[in-house]
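# okay, predicted coordinates and the sequence, questions at the end:
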Amino acid sequence: MNTYIKGLLCCLLATLSWGAMFPVMTHALTRIDPFNFTTLRYGIAGIAFALLLLFREGRPAFQLKNQRWGLAWLFGTLGFAGFGFLVFLGQHLAGPSGALTASIMMATMPMLGLLTIWALKKVRPHASTFGFILLSFSGVMLVITNGDMSAILNSPASLTANLLLIAGALCWVIYTIGGSYFPDWSPLRYTTLTTLLGMTSVSATDLVLIGTGLITVPDAAAVTVVIPHLLYMALIAGLMAVLCWNIGNRIITPTNGVLFMDVVPVTAFIVSALNGMVPTHVQIAGAALTATALVLNNLSQRKMLRQAVPDTVLKVSTVRR
C-alpha cells in the first residue's frame, strides 16, 4: 500500500472512531458518571498500550531515567484527565444534544492549536487566520445555540457545559502539541507513557471525588451495562484511534491531518440521527461553517508555504553569489 494512502486511511479511521464516541457516551452517561467512566476507560486503554509497547519496544521503553517525565506527566494529565473529565462532563450537562455539541467543539481543535502554538512557541498566526478563527467560532455558536444567541445568557447550565467542552478541547490540543517536546520518542511510546502517567491524576481525582461524596462508586450492575461502551471507548476510540492519528499525522503531516477533524462532527451527526437525535438545519449550517473555516485556513497556509519556499531559495542563491 502506498505510504501516503496509509496515512490518509489512518487519519480517517481515527476521526471516524472519535465521531462515533460521543453518541456512544450519550447512552453510557445515563448509567455512570463521567469521572468513573474515564477512570475505567483509560485504565483498560493504559494496560493495552503498555502491553503493546512492551511487545514492540521492550522494557527499556518504560525507563524514565534522565527523561522529562514531569513534562510527560503534565501532558498526560491534560490529555487524559483534562480531556476525559471536562469533555464528557460537559456533554453530560448539555443533555440529549450533548453529543452534537461536543463533536463540533472538537472540530475547533486546529484553530485552538494555532492560538496555543502562538502562546507556547511564539509563532504568530497570519492575519487571515484570525478571520478563519472568527468564522469557525461563528459556526460553533450556531450549533450550540441552534441560532438563538440569547440562549447562552438565559441558560447558565448550557454556558457551563460549553465552557467545559472548550476547556477539554484545549487540553487535548496541548497534549497533541506536547508530542513535539519528545522528538526521540516513538508515537507509541509517547502515547503509552503519557497515558500511564496521566492515569495517576485520573485515579487521584476520582478517589478525591468519591472520598468527598461528590460521586459514588458505581455498582456492578451499572458497570456491566456499560461494558460494551467501555470496550469501544478504550480499545477503538482510545487505543486504535490515538495510534492511527499519530501514525497518520507523521506520514501526511499535521497540516493535512487536521482536515480530517471535519469527519468528527459529520460522523457524530449521522450516528445521532440514526439514534433519533436529528440535528436542525441551523446546526448543520453551523457545522458546515466551521468546516469551511478549517479548509480555507488550511488552503491559505499551503499558499503561504508555497510562496515562502521560492523566497527562501532566492535568498540562499543571493548569498552564494
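Nice, thanks for sending it over.

# use CA for all of it now, contacts and neighbours both
OK.

# hey, where'd the strands end up in the stretch 51-200 of the chain?
Using DSSP state E, counting those that start in this stretch, the stretch 51-200 of the chain contains no strands.

# buried sites along the longest helix that the chain contains?
Ranked by number of residues, the top helix in the chain under DSSP state H is helix 281-320. Neighbour-count burial for helix 281-320 flags 282-295, 297-298, 300-301 (criterion: 16 or more other Cα atoms under 10 Å).

# over to stretch 21-32?
Met21, Phe22, Pro23, Val24, Met25, Thr26, Ala28, Leu29, Arg31, Ile32.

# A further structure is provided below for comparison with the first:
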Amino acid sequence: MSKKYFSGLILCLIAVFSWGGMFPIMAPALKIMDPFYFTLFRYGSVAIIFTIILLITEGPKAFKAEGQSLRLWIFGTSAFAGFSFLVFLGQQIAGSSGAIIASIMMAIQPLLGVLVGWAYRGVKPTIASVIAMIIAALGVFMVVTKGHPATLLAGQNTIWAVILILLGALCWVIYTAGGADFPKWSILRYSTLTSIYGVGSVIVLLFIATTFGWLKVPTVSAITGVSGALIYMITFAGVIAVFAWNMGNRIVGSINGILFMNLVPITSFVISIINGYKVSAFELAGCLITICALVGNNIYNRVMVIDDF
C-alpha cells in the first residue's frame, strides 16, 4: 500500500468519524435551540470560512456563477437548508433514539444515490442494488422500532421523524450528485458557491418563519448553551470533514470511499452508549443488517466493474 493511498484512507476515516459524532453531539443542543437557527449559525460560519479560503486560493473570478445560478441555488438549498433542517428536526422529534436513527439513515445514502442516479441521469439500478435496498430497509426498520413495530403508529411521531430524516439524507445525495455537473470546477469552488446560495435560502426562510411567529430568534444564553456543539459542527463536521472526504475519495476512489459511510452509525452507536444510551439487541442487529447490505452491494459493483474490463 502506497503512502498516498494510506493517506486517502486516513482522510476518509477522519470524515466519517466526524460525521458519526455529530448526531450524539447534537442531541443535547437540540433541547436548547431549534434546528433552523442552529443551521444558520453553523452553515453561515462554514460559508464564510469557505469564502475566505476560495478568495485566497482562486481569487475573485472563482465566485462567478457562469450562468449556473439556478443549479447552484437548487443544490445549495438542498444541502445547506434541506439536509440540516429535515435531519435535525427529525432527530429532535425522535427523542433519545434520534441520533441512532439519523446515523443509520446517513449510512443508506449510497443506496439513495442509486435512485437519484436513476431519476436524474437515467442509470438504472442493478437487481443486486434493489435487493440491497430492501435488506437495508429491513435493517432500518429494526433500528427504528426496536422490535416493537407498533411504535410507528403509537402516537410517538417516530414515523414522521424517520420520513424527515430520510428526506434530509436524500437532499444531501442530490447535492452530492450535483457536483458532477461542474467537472471543471474545483471542489472548493463548488462547495463555496453552493454554501453561499444555500445559506441565502436559509436566511429567507428564517426571516419568513420569524416574521409570522413560527420561530423565535435565539437568546444569547441559548447561543452560549450550544457553543460547544456549534464549534464541533462548524469545524470537524463541517469544513474539515467535507475537505477530508472529498480529498480522500479522489485518492482511493469513490467505490472504496463509500464503504467508509458504514462507520457513521457505528461511531454514533459507540458515542451514544458512552453517553448512557441503552442500545437494544434489535438496534444492533438492524445496524449490522444495513451495513451488510451496503457492503454486499459495494462488492457486487466491484465484481461487475472488473468483469466489464
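Here it is on my side, so go on. Since the model is a prediction, treat every value here as computed from it, not as a measurement.

# one step back: tell me the one of the buried residues of stretch 21-32 of structure 1 nearest Arg320 of structure 1?
Closest approach between the buried residues of stretch 21-32 of structure 1 and Arg320 of structure 1, by Cα to Cα: Met21, at 55.1 Å.

# which helices and strands sit right next to the helix or strand that closest one falls within?
Element membership of Met21 of structure 1 [criterion: DSSP states H and E] is helix 3-28. Using 3 or more Cα pairs under 8 Å, 6 or more residues apart in numbering; DSSP states H and E as the contact test, the elements touching helix 3-28 of structure 1 are helix 83-94, helix 98-106, helix 227-231, helix 241-252, helix 263-274.

# the closest residue in space to Gly147 of structure 2 that isn't next to it in sequence and Val143 of structure 2, how far apart?
Closest residue to Gly147 of structure 2 apart from its sequence neighbours, by Cα to Cα, 6 or more residues apart in numbering: Phe282 at 5.8 Å. When distance is defined by Cα to Cα, to the nearest Å, Phe282 of structure 2 is 6 Å away from Val143 of structure 2.

# check the offset of stretch 139-154 of structure 1 from the chain's centre.
22 Å (Cα atoms, centre = their mean, to the nearest Å).

# that one: end-to-end distance?
Distance between the boundary residues of stretch 139-154 of structure 1 (Cα to Cα) amounts to 20 Å.

# pull out the buried residues from that stretch.
Buried, per 16+ other Cα under 10 Å, within stretch 139-154 of structure 1: Gly139, Val140, Met141, Leu142, Val143, Ile144, Thr145, Asn146, Gly147, Ile152.

# would you mind measuring from the last one to Trp118 of structure 1?
Which is Ile152 of structure 1. The value you get for Ile152 of structure 1 to Trp118 of structure 1, if Cα to Cα is used, is 29 Å.

# now stretch 227-244 of structure 2: which residue numbers in structure 1?
Aligning stretch 227-244 of structure 2 against structure 1 (TM-score structural alignment) gives residues 227-244.

# contact partners for the residue nearest to Gly147 of structure 2?
If a contact means Cα atoms under 8 Å, 6 or more residues apart in numbering, then Phe282 of structure 2 has Met142, Val143, Lys146, Gly147 as its contacts.

# repeat that with 10 Å
Counting by Cα atoms under 10 Å, 6 or more residues apart in numbering, Phe282 of structure 2 touches Gly139, Phe141, Met142, Val143, Val144, Thr145, Lys146, Gly147, His148, Leu288.

# surely the last one and Ala107 touch.
No - because the distance of 11.2 Å does not satisfy Cα atoms under 10 Å, Leu288 of structure 2 is recorded as not touching Ala107.

# between these two, which contacts overlap?
Counting by Cα under 10 Å, 6+ apart, the contacts common to Leu288 of structure 2 and Ala107 are Ala136, Val140, Asn262, Pro265, Ile266, Leu294.

# ok, now how distant is the nearest residue to the fourth one once chain neighbours are set aside from Val239 of structure 2?
Which is Pro265 of structure 2. Using Cα to Cα, 6+ apart and skipping the chain neighbours, the partner closest in space to Pro265 of structure 2 is Ser103 (4.7 Å). Counting by Cα to Cα, the separation of Ser103 of structure 2 from Val239 of structure 2 is 19 Å.

# again with Gly276 of structure 2
Distance from Gly276 of structure 2 to Val239 of structure 2, by Cα to Cα: 29 Å.

# looking at those two, which one has more neighbours?
Val239 (19 against 8; other Cα atoms under 10 Å).

# name the SS class of the closest residue to that one other than its chain neighbours, please.
Excluding its sequence neighbours, the residue lying closest to Val239 of structure 2 (Cα to Cα, 6+ apart) is Val46, at 6.4 Å. Three-state call for Val46 of structure 2 (DSSP: H, G, I helix; E, B strand; the rest coil): helix.

# spit out the contact partners of the aligned partner of Val46 of structure 2 in structure 1.
Under the alignment (TM-score structural alignment), Val46 of structure 2 pairs with Ala45 of structure 1. Applying Cα under 10 Å, 6+ apart, we find Ala45 of structure 1 in contact with 39, 51, 192, 195-196, 230-231, 233-240.

# just the buried ones from these?
Buried among these (16+ other Cα under 10 Å): 39, 192, 195-196, 230-231, 233-240.

# how close does Leu230 of structure 1 sit to Gly43 of structure 1?
10 Å.

# name the residues contacting each of those two.
Common contacts of Leu230 of structure 1 and Gly43 (Cα under 10 Å, 6+ apart): Phe37.

# hmm, Ile100 and Val87 of structure 2 touching each other?
No - the criterion here is Cα under 10 Å, and Val87 of structure 2 misses it with Ile100 at 11.9 Å.

# which of the buried residues of stretch 139-154 of structure 1 fall in helices?
Using DSSP H, the buried residues of stretch 139-154 of structure 1 in helices are Gly139, Val140, Met141, Leu142, Val143, Ile144, Thr145, Ile152.

# format the residues you listed as CSV; extra columns: distance to Ala204 of structure 1.
Listed next are those as CSV, based on distance: Cα to Cα, whole Å:
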residue, distance to Ala204 of structure 1
Gly139, 37
Val140, 33
Met141, 34
Leu142, 37
Val143, 34
Ile144, 32
Thr145, 35
Ile152, 33
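
# from those, which is closest to Ser203 of structure 1?
Ile144 (31.1 Å).

# mind listing what's buried along the host helix or strand of Thr224 of structure 2?
Assigning secondary structure by DSSP H and E places Thr224 of structure 2 in helix 220-225. Neighbour-count burial for helix 220-225 of structure 2, counted by 16+ other Cα under 10 Å, picks out Ile223, Gly225.
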